[in-house]
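**Student:** got a predicted structure plus its sequence, pasted below:
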Amino acid sequence: MDPPGITPIFLGLTSGRPAKVQRRMAWQAVAVAFGVIAVFGVVGQQILDYLHVSIPALMIAGGLLLLLIALDLLTGKNEEPTQTKDVNVALVPLGMPLLAGPGAIVSVILAVQHNHGVSGQISVWAAIVAMHVVLWLVMRFSLVIIRVIKEGGVVLVTRLAGMMLSALAVQQIINGITQVVQGT
């Protein structure tokens, strides 16, 4: 999870919406991300085992999904239905997979598995809550940036976010493939 890195992506995906809607979307995205992370923190390994999905497969799938989102940001395509526009952006791609992506899910699963005892578990869950508070604060107050950079700046930031996100997606795919190759 990358609070500074989510700022240009959040601005690009929510540009053109009223500030009140953008604030609500920031809250929804963080709530969705926290819910996904919490579920995977509690029963993530069991879910993956039940579905016969390996952690590298999750990483590769997440990378491909991020790449599709990045390409939309780079090309300026936003083809969301009007009636669900706000909810879709807050849930997908902001809440999942950008905030609660494969990397965060895998990290949480591993952190919970490797921290035995009450103090270790409290530390992990406190860190999870703190990260989500920071994410919300960063997105909530990134709206001030829109007033400064105007519409042209938002387009530039959107394209830059698409470029960074595509590089992140490709790296995620490479990491997953590397783990598959090393595991065989």
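**Tutor:** Noted; the coordinates are in hand. Residues are numbered from 1 along each chain as shown.
**Student:** alpha carbons only for contacts and neighbour counts from here, please
**Tutor:** OK.
**Student:** and residue 118, how far from residue 125?
**Tutor:** Applying C-alpha to C-alpha, to the nearest Å, the value for residue 118 to residue 125 is 11 Å.
**Student:** with neighbour numbers in mind, choose between these two.
**Tutor:** Set residue 118 next to residue 125 and count neighbours by other C-alpha atoms under 10 Å: residue 125 wins out with 17 against 8.
**Student:** which helix of the chain spans the most residues?
**Tutor:** The helix spanning the most residues in the chain, taking DSSP state H as the definition, is helix 143-183.
**Student:** okay, now the nearest residue to residue 34 once chain neighbours are set aside: neighbour count?
**Tutor:** Distances taken as C-alpha to C-alpha, 6 or more residues apart in numbering put residue 132 closest to residue 34, at 6.7 Å, once the chain neighbours are dropped. Residue 132: 21 surrounding residues under other C-alpha under 10 Å.
**Student:** next up, a second structure to put side by side with the first:
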Amino acid sequence: MVFDLSKLITVIFTLFAVIDIVGSIPILIGLKEKMGSIRSMQATFVSGIFMIVFLFVGKQFLSILSLDVHSFAVGGSIVIFLIGLEMVLGKEIFHSDTNAKSGTVVPIAFPIIAGSGTLTTIMSLKANYEDWYILAGILINLVVVYIVLKSLGSIERVLGEAGLTAIRKFFGVILLAIAVKIFSTNLSAFMK
């Protein structure tokens, strides 16, 4: 097995863009104010479990539904495309549950961090990348998620509203390009 840094970087940035922890900062700050505090380690751990379990048993789950990874990847690429479009246009397409009474696990770990877009992306990535690249990408992103959750106040002061908007739009464009690549790669599998 040959290590390919470009593959790892693509997986890391794809997951970073889909998890969109930076774009979720305004939602997280609002939840923190309502809840009093966010248990950063618990939210990171639970969302990581969701992602890793889906990485390794997602394929079996799909087989129960009589789906293959390529079909899921094509469907997932459409979801990723819509998430990227949402980020670029600033219009909400996917409505998340922001009920703060549910606590750290719901809605923070799921669906804000490890939501349907993230789980779909993990399955879509499986069609193009080895599992260990995806696992490494998940773990690296979990470190970023933990750091962001621990330092919400500081990040908000440093970036400001304009900075958060610029970062969100930048990663939205990257997601759009990645979605098109995943779609075209897996659609060609049906043509053979």
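**Tutor:** Cool, got the structure. Being a predicted model, the structure only gives us computed values, none of them experimental.
**Student:** what's residue 162 of the second structure aligned with over in the first structure?
**Tutor:** Using TM-score structural alignment, the equivalent of residue 162 of the second structure in the first structure is residue 152.
**Student:** need the contact list for that match.
**Tutor:** By C-alpha atoms under 8 Å, 6 or more residues apart in numbering, the contact set of residue 152 of the first structure is empty.
**Student:** ok, 10 Å please
**Tutor:** Applying C-alpha atoms under 10 Å, 6 or more residues apart in numbering to residue 152 of the first structure gives the contacts 146, 158.
**Student:** so residue 32 of the second structure touches residue 38, yeah?
**Tutor:** Yes - in terms of C-alpha atoms under 10 Å, residue 32 of the second structure counts as a neighbour of residue 38; the distance is 5.8 Å.
**Student:** measure how far the helix or strand encompassing the residue nearest to residue 34 of the first structure is from the centre of its chain, please.
**Tutor:** According to DSSP states H and E, residue 132 of the first structure maps onto helix 118-141. Put simply, helix 118-141 of the first structure sits 14 Å off its chain's centre (C-alpha atoms, centre = their mean, to the nearest Å).
**Student:** just checking, what packs against that helix?
**Tutor:** Packing contacts for helix 118-141 of the first structure, counted by 3 or more C-alpha pairs under 10 Å, 6 or more residues apart in numbering; DSSP states H and E, involve helix 3-14, helix 19-51, helix 102-114.
**Student:** looking at these, spot the one closest to residue 80 of the first structure.
**Tutor:** For those, the distance to residue 80 of the first structure is smallest for helix 3-14, at 11.0 Å, taking C-alpha to C-alpha.
**Student:** contacts only, for residue 37 of the second structure.
**Tutor:** Residue 37 of the second structure makes contacts with 28-29, 31, 103-104, as judged by C-alpha under 10 Å, 6+ apart.
**Student:** of those residues, just the buried ones, PyMOL syntax please.
**Tutor:** PyMOL command restricting the contacts of residue 37 of the second structure to the buried ones, with burial defined by 16 or more other C-alpha atoms under 10 Å:
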select buried, resi 28+29+31+103+104
